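Undergrad: no letters, just coordinates:
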């Protein structure tokens, strides 16, 4: 038994409430603004929608699950591909259909229970797909860290690469040599240190900060008004299959959070409610121009350290995120972060994502002496990292991470020798 400082429904005194909520807000801040920066979306909208999505999630789960929703890294590559093929509006439309998948899965779980989805997504499928998420975008991180654009071409630049190295080193030091909340904010601290170093070596243009207003409306992307609402089979094939991964991630977070808080969130309020809350958060984000959402491990870590599980603290963090989105000077500072700094922190983050997939395989003791497991993992990794694409027609294709996820699920269903191992086994 752990010694709870504040349980889920307990409300802290106001000054302490503010401090605890700010702590949660900063824990998710770095990663939440990094995703939109990498895919060409507004960091302000990402903050705003993370706050709105979190409040909706808490309400849908009947104020029983203290989880914060931030930007999902699983959709970085799909958003980039969708944007390249059909514009940024395509990525937003894809996000809305991802939300629809969440709603449908939630309805199925409500009517049939959750055992089927636990068996559909075993560790031998989910682990390699998570590895693909990190490794598929690894070249992007290295390119951002070491090059600058000159005449439309990426050219190696040692000065900018030094900023990436400083950023990476600062984040690693936070993780390895600090304890407590500081160790849970390596992304934010790494970006701050890298930014200061970049200013010192003179690679930042501060004019956008000077020109920005203190209070400024975020750059919304509204369907029909800001982009044509055009749905294509290729768009759906790019975005929707990633739901396989993010639903698995959601289940894993609910299991871990349940262990921390000592409650069974899969049963009460139920996986159907938490998935629906997550999906509605992604829908709101897509309607306003933000990236898809997911529950954040950083905030679960903060709760594990502080033993403060209050949903009121989480709601406070969401309110602060919404307020920060309207501070024009702050958003302008974020937009001046050098590409090298983002590349440096991405090297660590993308590597951690890939390693977390490997850790899932280790934690669940997946036996690679078993030819079935070896085949499934091998095919997923090569298809995903290799960028394999199936062209069904001129207007419909499935490739990369999405194809890897689909093939992984199919192989698990079709190959003989399937066991009943599920994501929940290692947490029991």
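TA: Cool, got the structure. Values in this document were obtained by computation on a predicted structure and should not be read as measured data.

Undergrad: when you work out contacts or count neighbours from here on, use the C-alpha atoms and nothing else.
TA: OK.

Undergrad: so how many other residues sit close to residue 181?
TA: 20 (other CA atoms under 10 Å).

Undergrad: for residue 222, same thing?
TA: Residue 222: 16 neighbours (other CA under 10 Å).

Undergrad: ok now do it, which residues does it touch?
TA: 287-289 (CA atoms under 8 Å, 6 or more residues apart in numbering).

Undergrad: again, but for residue 191
TA: 30, 167, 341-342, 345.

Undergrad: okay if I get the residues you listed as TSV plus distance to residue 128, secondary structure and neighbour count?
TA: Rendered in TSV, the data for the contacts of residue 191 read as follows (distance: CA to CA, whole Å; DSSP: H, G, I helix; E, B strand; the rest coil; neighbours: other CA atoms under 10 Å):
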residue	distance to residue 128	secondary structure	neighbour count
30	26	helix	19
167	28	helix	33
341	28	helix	29
342	25	helix	26
345	22	helix	31
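
Undergrad: between those, which is closest to residue 305?
TA: Lowest distance from residue 305 to these (CA to CA) belongs to residue 30, with 19.1 Å.

Undergrad: can you give me the neighbour number for the residue nearest to that closest one when sequence neighbours are not counted?
TA: Excluding the flanking residues, the one nearest residue 30 by CA to CA, 6 or more residues apart in numbering is residue 188, at 4.3 Å. Neighbourhood size, residue 188 [other CA under 10 Å]: 22.

Undergrad: tell me where the stretch 101-250 of the chain has helices.
TA: 115-120, 123-136, 138-146, 158-177, 186-201, 207-211, 233-239, 243-261 (DSSP state H, counting those that start in this stretch).

Undergrad: just to revisit the earlier point, wait, which of the contacts of residue 222 is closest to residue 6?
TA: Closest to residue 6, out of all of the contacts of residue 222 and judged by CA to CA, is residue 288, at 33.8 Å.

Undergrad: I figured that closest one was touching residue 46, is that so?
TA: No. Using CA atoms under 8 Å, residue 288 is not in contact with residue 46, being 9.2 Å away.

Undergrad: what's the distance between the residue nearest the centre of the chain and residue 340?
TA: Among the residues of the chain, residue 72 comes closest to the average C-alpha position under CA atoms, centre = their mean, at 2.1 Å. Using CA to CA, to the nearest Å, residue 72 is found at 21 Å from residue 340.

Undergrad: do residue 370 as well
TA: 42 Å.

Undergrad: ditto for residue 245
TA: 29 Å.

Undergrad: residue 23 now?
TA: Distance from residue 23 to residue 340, by CA to CA: 27 Å.

Undergrad: same question, residue 331
TA: Distance from residue 331 to residue 340, by CA to CA: 18 Å.

Undergrad: residue 60 too?
TA: 40 Å.

Undergrad: distance to residue 66 added to the contacts of residue 191, as TSV?
TA: Listed next are these as TSV, based on distance: CA to CA, whole Å:
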residue	distance to residue 66
30	20
167	31
341	32
342	29
345	27
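
Undergrad: just those now: which is nearest residue 130?
TA: Once CA to CA is applied, the member of the contacts of residue 191 that ends up nearest residue 130 is residue 345, at 18.5 Å.

Undergrad: and here is the other one:
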């Protein structure tokens, strides 16, 4: 059995502390800036909100869970839809209520336990919804990869940059080992950016003109805008929180396995969920995308065996500092859409594949009529863009509608599979880990 290098509440030596925190910063950087770039929010604000959210999470969980929080991919399409309806300000209001939902669920879990949530969101519901998230974004990735944003027509040059970025990201994912194997997204973006610069697609003028120290473009309610509630935006964003709730539980299971501690039990899933929700609320109050725990950083923890929350907190502090460095923000904004498109082709496909993996890992029998019906309905409604027009101004559409119908079908259709308790799930994961070590 591997020995822990640094304990959860242990403070490393300063030089080691900085290096280990930088590793976590690199691991989350690519994905965290990709979400705001796809949704036309500020990458600098996303970095700041990611850091603030992570620090809040550490405080809420009493410094007992070494998890980093970054921009959530599940909310990309809902945010884009919300911005179309009510602008970035409307999207922030919807994100705020999505974060509040986490708090409500956390209170219920504290009072009644977690079993009801697992019955509400079994793998047969969450798996297909995750597939909808990835496949629903496929068109966005392809358009970014093939279309010149200046002319809005097909561009072979942009496609070549996207393919170069994609291939490099795949190579980094498959062949790179150690820490570099954990940051294929960042490697792909840096390599694709360099190739795009050689091909003349990068304009460095904004970087030269930017100040070193510069405040991000925060969106603060009652300071930069007056909030205007919209039921349509509410129904676009809030139901997605049910999906990310399930993903959160999965991340906690994986992290528990890595650290060989049952974080679901202590400090408790209610604290973990409340911390995640608080991070999203904080992000919504300054103009950033919703946050979620990051698998990339769990990978860094697993590789280094460094569980110190002080290292995670150091990465969060660095992220906040980066958000206020104007030249870094300007450099991020010069990344061509083709580069982000190339990375997105792989990322969005992985999201969809992870939904399929959830069904496989949980041994969901798709041959069973009940499961086949639930998954089929979710996929077609979610990807097909179905919607319900509640009133002239309120519409429940796409992913949100698919999630709600999936939950409803699971509750209504007979012959449900027994849902495992959190203790059983933790035991299963621990057993798998022992099996892996034996083989």
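TA: Okay, I see it. This one's a predicted model, so the numbers in the text were calculated from it and none came from an experiment.

Undergrad: need the TM-score from the superposition.
TA: After superposition, the two chains reach a TM-score (TM-score structural alignment, normalised by the length of structure 1) of 0.98; 426 aligned residues with a CA RMSD of 1.1 Å.

Undergrad: related to what we said a few turns ago, residue 245 and residue 340 of structure 1: which is more packed in?
TA: residue 340 (31 against 21).

Undergrad: so the more buried one makes contact with residue 157?
TA: No. Look at residue 340 of structure 1 against residue 157 with CA under 8 Å: they stay out of range, at 9.6 Å.

Undergrad: shared neighbours of these two, anything?
TA: With CA under 8 Å, 6+ apart, residue 340 of structure 1 and residue 157 have common neighbours 146-147.

Undergrad: from residue 348 of structure 2, how far off is residue 296 of structure 2?
TA: In terms of CA to CA, residue 296 of structure 2 sits 15 Å off from residue 348 of structure 2.

Undergrad: swap that for residue 357 of structure 2, please
TA: Distance from residue 357 of structure 2 to residue 348 of structure 2, by CA to CA: 14 Å.

Undergrad: tell me which of these two has more neighbours.
TA: residue 348 (21 against 16).

Undergrad: correct me if wrong: that one contacts residue 132.
TA: No. Counting by CA under 8 Å, residue 348 of structure 2 stays clear of residue 132, with 10.0 Å between them.

Undergrad: now for the residue lying closest to residue 60 of structure 1 once chain neighbours are set aside: which residues touch it?
TA: Take residue 60 of structure 1 and drop its neighbours on the chain: the residue closest to it by CA to CA, 6+ apart is residue 277, 5.4 Å away. Shown in contact with residue 277 of structure 1 (CA under 8 Å, 6+ apart): 53, 56-61.

Undergrad: just the ones of the residues you listed in helices?
TA: 53, 56-60 (DSSP state H).

Undergrad: report the buried members of the residues you listed.
TA: 53, 56-60 (16 or more other CA atoms under 10 Å).

Undergrad: what's the closest of those to residue 403 of structure 1?
TA: residue 53 (28.2 Å).

Undergrad: quick one: the closest one and residue 69 touch, right?
TA: Yes. Under the criterion of CA under 8 Å, residue 53 of structure 1 is in contact with residue 69, at a separation of 6.4 Å.

Undergrad: who touches both of the two?
TA: Joint contacts of residue 53 of structure 1 and residue 69 (CA under 8 Å, 6+ apart) are 278, 281, 293.

Undergrad: can you list these in TSV and add secondary structure and neighbour count?
TA: Listed next are those as TSV, based on DSSP: H, G, I helix; E, B strand; the rest coil; neighbours: other CA atoms under 10 Å:
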residue	secondary structure	neighbour count
278	helix	31
281	helix	27
293	strand	32
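
Undergrad: which one among the residues you listed gets closest to residue 412 of structure 1?
TA: residue 278 (26.1 Å).

Undergrad: contacts only, for the alignment partner in structure 2 of that closest one.
TA: In structure 2, the residue paired with residue 278 of structure 1 is residue 276, using TM-score structural alignment. Applying CA under 8 Å, 6+ apart, we find residue 276 of structure 2 in contact with 53, 57, 69, 99, 102, 291-293.

Undergrad: let's see 7 Å
TA: 57, 291-292 (CA atoms under 7 Å, 6 or more residues apart in numbering).

Undergrad: same check, this time on residue 135 of structure 1
TA: 350, 354, 385.

Undergrad: in structure 2, what stretch matches the strand or helix carrying the second one?
TA: Remark: residue 354 of structure 1 resides in helix 339-363, with elements defined by DSSP states H and E. Helix 339-363 of structure 1 corresponds to residues 337-361 in structure 2, going by TM-score structural alignment.

Undergrad: with structure 1 superposed, average distance for the matching stretch?
TA: In the superposition against structure 1, stretch 337-361 of structure 2 averages 0.5 Å from its aligned positions (mean CA distance after the TM-score superposition for structure 1).

Undergrad: what does that stretch contact?
TA: With CA under 7 Å, 6+ apart, stretch 337-361 of structure 2 has contacts from 123-124, 127-128, 130-135, 137-138, 141-142, 144-145, 158-159, 161-163, 165-166, 169, 185, 188-189, 192-193.

Undergrad: do a quick rundown of the strands in the stretch 1-150 of structure 2.
TA: Secondary structure of the stretch 1-150 of structure 2 (DSSP state E, counting those that start in this stretch): strands located at 69-71, 147-148.

Undergrad: ok, the stretch 301-428 of structure 1 next?
TA: 389-393, 396-399.

Undergrad: nearest to residue 106 of structure 1, of the ones you listed?
TA: Using CA to CA, these put strand 396-399 closest to residue 106 of structure 1, at 24.8 Å.

Undergrad: show me what that closest one packs onto, helices and strands only.
TA: helix 233-239, strand 389-393 (3 or more CA pairs under 7 Å, 6 or more residues apart in numbering; DSSP states H and E).

Undergrad: hang on, the earlier thing: how far away is the residue nearest to residue 60 of structure 1 from residue 167 of structure 1?
TA: Residue 277 of structure 1 is 35 Å from residue 167 of structure 1, by CA to CA.

Undergrad: do residue 139 of structure 1 as well
TA: 18 Å.

Undergrad: give me the neighbour count for residue 237 of structure 1.
TA: Residue 237 of structure 1, neighbours per other CA under 10 Å, totals 19.

Undergrad: need the counterpart of it in structure 2.
TA: Per TM-score structural alignment, residue 237 of structure 1 is aligned with residue 235.

Undergrad: got a list of what that match touches?
TA: Here residue 235 of structure 2 is in contact with 396, 400 (criterion: CA under 7 Å, 6+ apart).

Undergrad: switch the cut-off to 8 Å
TA: 395-396, 400.

Undergrad: please apply the same query to residue 390 of structure 2.
TA: Residue 390 of structure 2 touches residue 396, counting by CA under 8 Å, 6+ apart.
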